[in-house]
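A.B. asks: Structure, please.
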Amino acid sequence: MQYALLLSAITSGANSSSLTPGFFILNGVPGLEAAHIWISLPFCFMYIIAVVGNCGLIYLISHEEALHRPMYYFLALLSFTDVTLCTTTVPNMLCIFWFDLKEIDFNACLVQMFFVHMLTGMESGVLMLMALDRYMAICYPLHYASILTNRVIIKAGLATFLRSVMLIMPFTFLTKHLPYCQGNFIPHTYCDHMFVAKVSCGSFKVNAIYGLMVSLLIGVFDICCISVSYTMILQAVMSLSSADARHKAFSTCTSHICAIVITYVPAFFTFFTHCFGGHLIPHHVHIIVANLYLLLPPTMNPIVYGVKTKQIREGVIRFLLGEKIVFT
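C.D. replies: This is a model prediction of the structure:
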């Protein structure tokens, strides 16, 4: 039934093409227009940290043979996803705040919408892969290198990417073929799927249903895999006889656990307020949290891994000193 509704919405697009606007107006943070400059400062600062930190991690991992291990390959993939994700929204948001450039072409809005949701799905998938990596490293240490080969890592990364692309692509078709006869003002800083759909004068029920399906297929599935992985990791760690061995084994997971919390807490807040708390939480709070949801993980992940991961920390220090990295 749901897929029939999807097909009906897509095939009826020809009838609403004359109601497609040439551009949208992104209003920024409604109610806080006078404070846009002040709001932009922390976002700009966080974006600079995100770009420098993630690009630095990618460079360090790619150029140092000591970091050519599955764990760091997944970290490099997470860093690439993070820096791409925040770059799809923050520069455009700063243009709104600083130069009042609120217009965005209709097709450009759909492209931004696709990349925002595709990359958030990709980020969730990479966090899941990193959990499976920690599971293999702790529960099957003797087979770790033979199972997680470079070929397997590439296939896992490609599968995660294709999953996000295939599931998010229908968003653009469903949204493009909605009739827009109520104006073209979007009360947001970027083109979020449901915010764009709500501008339509037609029914966006199919968009809402499909959005919920995607949330289940990506978010809930990944969280379940992460939960199962860490349940088995905890069982394996607690079975170790030495307290020092338990601490050493579990310490390799702390950075990843922090990344999970940083990513999913604002994501859950955004999702549940979008579904159930729209009338209880001020709209400007929802918009600011939605931006933090996209910017906080890219900003914090390099810092967390730089502080919590000994190999990364030593690699940065040795790299800055111009020394060759050799880990024991």
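A.B. asks: hey, let's count contacts and neighbours off CA atoms from now on
C.D. replies: Noted.
A.B. asks: thinking residue 315 is in contact with residue 61, fair?
C.D. replies: No: between residue 315 and residue 61 there is no contact under C-alpha atoms under 8 Å: 9.0 Å.
A.B. asks: Which one's more surrounded, the two?
C.D. replies: More crowded of residue 315 and residue 61, by other C-alpha atoms under 10 Å: residue 315, with 24 against 20.
A.B. asks: OK, contacts around the more buried one?
C.D. replies: Residues near residue 315 by C-alpha atoms under 8 Å, 6 or more residues apart in numbering: 60, 325.
A.B. asks: Distance check, it against residue 65.
C.D. replies: 11 Å (C-alpha to C-alpha, to the nearest Å).
A.B. asks: same thing with residue 95?
C.D. replies: From residue 95 to residue 65 the distance is 40 Å (C-alpha to C-alpha).
A.B. asks: more crowded one of those two?
C.D. replies: The neighbour count for residue 95 versus residue 65, taken as other C-alpha under 10 Å, is higher for residue 95 (15 against 12).
A.B. asks: mind listing what that one touches?
C.D. replies: 101-102.
A.B. asks: Which strand or helix spans it?
C.D. replies: helix 70-99 (DSSP states H and E).
A.B. asks: Please apply the same query to residue 157.
C.D. replies: helix 150-176.
A.B. asks: next helix or strand past that helix?
C.D. replies: strand 185-186.
A.B. asks: Any figure for the gap between the most centrally placed residue in the chain and residue 160?
C.D. replies: A centroid search over the chain (C-alpha atoms, centre = their mean) returns residue 120, at 2.9 Å, as the residue closest to the centre. Taking C-alpha to C-alpha as the measure, residue 120 falls 11 Å from residue 160.
A.B. asks: Please apply the same query to residue 70.
C.D. replies: Taken as C-alpha to C-alpha, the span from residue 70 to residue 160 is 16 Å.
A.B. asks: cool, and residue 229?
C.D. replies: Distance from residue 229 to residue 160, by C-alpha to C-alpha: 17 Å.
A.B. asks: likewise residue 143?
C.D. replies: 23 Å.
A.B. asks: So those two - more neighbours on which side?
C.D. replies: Remark: of residue 143 and residue 160, residue 160 carries more neighbours, 20 against 11, as counted by other C-alpha under 10 Å.
A.B. asks: So that one sits against residue 125, correct?
C.D. replies: Yes: between residue 160 and residue 125 there is a contact under C-alpha under 8 Å: 5.8 Å.
A.B. asks: quick one more, to check against the first:
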Amino acid sequence: MYLSSRMITSVSPSTNSSFLLTGFSGMEQQYPWFSIPFSSIYAMVLLGNCMVLHVIWTEPSLHQPMFYFLSMLALTDLCMGLSTVYTVLGILWGIIREINLDSCITQSYFIHGVSFMESSVLLAMAFDRYIAICNPLRYSSILTNSRISKIGLTIIGRSFFFIIPPIIHLKFFNYCHFHILSHSFCLHQDLLHLACSDIRFNSCYALMLVICILLLDAILILFSYILILKSVLAVASREERHKLFQTCISHVCAVLVFYIPIDISLTMVHRFGKHLSPVAHVLIGNIYILFPPLMNPIIYSVKTQQIHTRMLRLFTLKRY
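C.D. replies: Okay, the predicted model is just below:
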């Protein structure tokens, strides 16, 4: 059934407001075919990140700071998949098309919180690589289990605490426009577009969060790799330089996998948004949400020797 026949008229915020998730509007008859690749992607996200967590958890030799941070990244990617799977696949399977306000706000909270958490974890991993390469003799004394636990708690608090004010505001807005969301899941900016209340606080606050978390993290990661590069180039042996670079390649790929889709989506939306079809917007949103959780387990399984070896052992049941 097409969206034009399903539009939801405005209701007051005191009622149980519901919103229509568009999905790939106008392509409803192709949903059974779309569900196959999307179901496969979600299965790979869940399986891949669970396997990384299992390997790190069950292998005592991997109980090191680097792999603790990797387990945080895998847990973050797993949460991102779980936060969107029920609406994306629910639409493609024809199970759901509407979501109530409270569920929508909750999903928005976790999507944005997990995105900030992934950025924070990548920054912590950059700090880990900086200490390992630039100050290796003090590595174990700096990154103790106690300090790693504190970093983990700080990441969670930083990611999920500061987004509470704008998320709570969403509950009290008047949504007087048609209750139609432009994606297969709820995003903060989509709800703002439907509100006819004063949204200046939310808009300014969201911009501040993007600058203070995503942009700042990207700058600090770049700065850490400038220092790492300077330290590596000072090493006389070519073989040692190659070995040091190899310890960073997985993290560099994970950083690119996270930030490149953000840059592409922001560029496409701001420069060409008016000319893009709704389907293109939905596709860009899904790439932004699903690409990092899909690729990170693959990157670390291929590029990190310890994970690669344990993964082979897990699949082949052979001793190496």
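A.B. asks: For the helix holding residue 157 of the first structure, which helices and strands make contact with it?
C.D. replies: When contacts are defined as 3 or more C-alpha pairs under 8 Å, 6 or more residues apart in numbering; DSSP states H and E, helix 150-176 of the first structure sits against helix 2-11, helix 70-99, helix 106-139, helix 193-199, helix 205-214.
A.B. asks: Pull out the buried positions in that helix.
C.D. replies: 153, 156-157, 160-161, 163-165, 167-176 (16 or more other C-alpha atoms under 10 Å).
A.B. asks: And for stretch 108-123 of the first structure?
C.D. replies: 109-110, 112-123.
A.B. asks: Just put these in TSV and tack on distance to residue 89 of the first structure.
C.D. replies: As requested, these are exported to TSV (distance: C-alpha to C-alpha, whole Å):
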residue	distance to residue 89 of the first structure
109	11
110	13
112	8
113	9
114	12
115	10
116	8
117	11
118	13
119	12
120	12
121	16
122	16
123	15
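A.B. asks: quick one: residue 131 of the first structure from residue 117 of the first structure, how far?
C.D. replies: For residue 131 of the first structure relative to residue 117 of the first structure (C-alpha to C-alpha), the value is 21 Å.
A.B. asks: I meant residue 68 of the first structure, not that one.
C.D. replies: Residue 68 of the first structure is 29 Å from residue 117 of the first structure, by C-alpha to C-alpha.
A.B. asks: same thing with residue 49 of the first structure?
C.D. replies: Taking C-alpha to C-alpha, one finds residue 49 of the first structure at 22 Å from residue 117 of the first structure.
A.B. asks: cool, residue 311 of the first structure as well?
C.D. replies: From residue 311 of the first structure to residue 117 of the first structure the distance is 32 Å (C-alpha to C-alpha).
A.B. asks: In the second structure, which residue range corresponds to stretch 148-161 of the first structure?
C.D. replies: Aligning stretch 148-161 of the first structure against the second structure (TM-score structural alignment) gives residues 143-156.
A.B. asks: picking that back up, which residue comes closest to the residue nearest to the centre of the first structure once chain neighbours are left out?
C.D. replies: residue 85 (7.3 Å; C-alpha to C-alpha, 6 or more residues apart in numbering).
A.B. asks: What is the neighbour count of that neighbour?
C.D. replies: Neighbour tally, residue 85 of the first structure, other C-alpha under 10 Å: 24.
A.B. asks: can you check residue 88 of the second structure too?
C.D. replies: By other C-alpha under 10 Å, neighbour count at residue 88 of the second structure equals 22.
A.B. asks: Can you find the partner of it in the first structure?
C.D. replies: Match for residue 88 of the second structure (TM-score structural alignment): residue 93.
A.B. asks: I'd like the distance between that match and residue 217 of the first structure.
C.D. replies: 29 Å.
A.B. asks: Also residue 210 of the first structure?
C.D. replies: Residue 210 of the first structure is 10 Å from residue 217 of the first structure, by C-alpha to C-alpha.
A.B. asks: Between these two, which is the more surrounded one?
C.D. replies: residue 210 (20 against 15).
A.B. asks: which residue lines up with that one in the second structure?
C.D. replies: In the second structure, residue 210 of the first structure lands on residue 205 (TM-score structural alignment).
A.B. asks: show me the contacts for its match.
C.D. replies: So residue 205 of the second structure contacts residue 166 (C-alpha under 8 Å, 6+ apart).
A.B. asks: Same check on residue 97 of the first structure?
C.D. replies: Here residue 97 of the first structure is in contact with 28, 36-37, 40 (C-alpha under 8 Å, 6+ apart).
A.B. asks: Which of those fall within helices?
C.D. replies: Among the contacts of residue 97 of the first structure, DSSP state H puts 36-37, 40 in helices.
A.B. asks: Pull out the buried members of the residues you listed.
C.D. replies: Buried among those by 16+ other C-alpha under 10 Å: 36, 40.
A.B. asks: export the ones in helices among the contacts of residue 97 of the first structure to CSV and tack on distance to residue 322 of the first structure?
C.D. replies: What follows is these, written out as CSV (distance: C-alpha to C-alpha, whole Å):
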residue, distance to residue 322 of the first structure
36, 42
37, 40
40, 36
